[in-house]
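Novice: here you go, sequence then predicted model.
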Amino acid sequence: QKQQQQQQQQQQKQQQQQQQQQQPQKQQRQRQQQPQQQPQQQPQ
């Protein structure tokens, strides 16, 4: 039982780290897409 508890705690920590990493990546992608769309609209 002790081993199981330790494993669960580790998994939770890993999940939290992954979420934090994913959030900044999404923000960067959105920022990059916006400036690209603007120049395309101007020539048209």
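Specialist: Thanks, I have the structure now.
Novice: going forward, measure contacts between C-alpha atoms and count neighbours the same way
Specialist: Fine.
Novice: Pro43 sits in which helix or strand?
Specialist: Counting by DSSP states H and E, no helix or strand carries Pro43.
Novice: putting a second one here so we can go through both:
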Amino acid sequence: MNYTNEKILVCENSRILIFFSNNIRYIFTYFIRIVKSNTQLIGEYLN
């Protein structure tokens, strides 16, 4: 009983970790895109 509960917990934890890593990658690429567009706007404004 205890062993199966620990197994289920490990599966849940790995699923949560995978979910968070995918979201972090998406957020990171989105953030880089925003920064690039902002620097482009600032460069056009300065020029």
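Specialist: Received it, and whenever you're ready, just let me know what you need. These numbers come from a predicted model, not from an experiment.
Novice: roughly how far does the counterpart of Gln37 of structure 1 in structure 2 sit from Ile32 of structure 2?
Specialist: Counting by TM-score structural alignment, Gln37 of structure 1 corresponds to Thr39 in structure 2. Distance, Thr39 of structure 2 to Ile32 of structure 2, by CA to CA, to the nearest Å: 11 Å.
Novice: most centrally placed residue in structure 1?
Specialist: Closest to where the C-alpha atoms of structure 1 average out (CA atoms, centre = their mean) is Gln22, at 1.1 Å.
Novice: show me where structure 1 has helices.
Specialist: Remark: helices assigned in structure 1 by DSSP state H are 2-41.
Novice: ok so, going back, residues contacting the alignment partner in structure 2 of the residue nearest to the centre of structure 1?
Specialist: Under the alignment (TM-score structural alignment), Gln22 of structure 1 pairs with Ile24 of structure 2. If a contact means CA atoms under 8 Å, 6 or more residues apart in numbering, then Ile24 of structure 2 has no contacts.
Novice: the match of Gln37 of structure 1: how many residues sit nearby?
Specialist: Counted with other CA atoms under 10 Å, the neighbours of Thr39 of structure 2 add up to 11.
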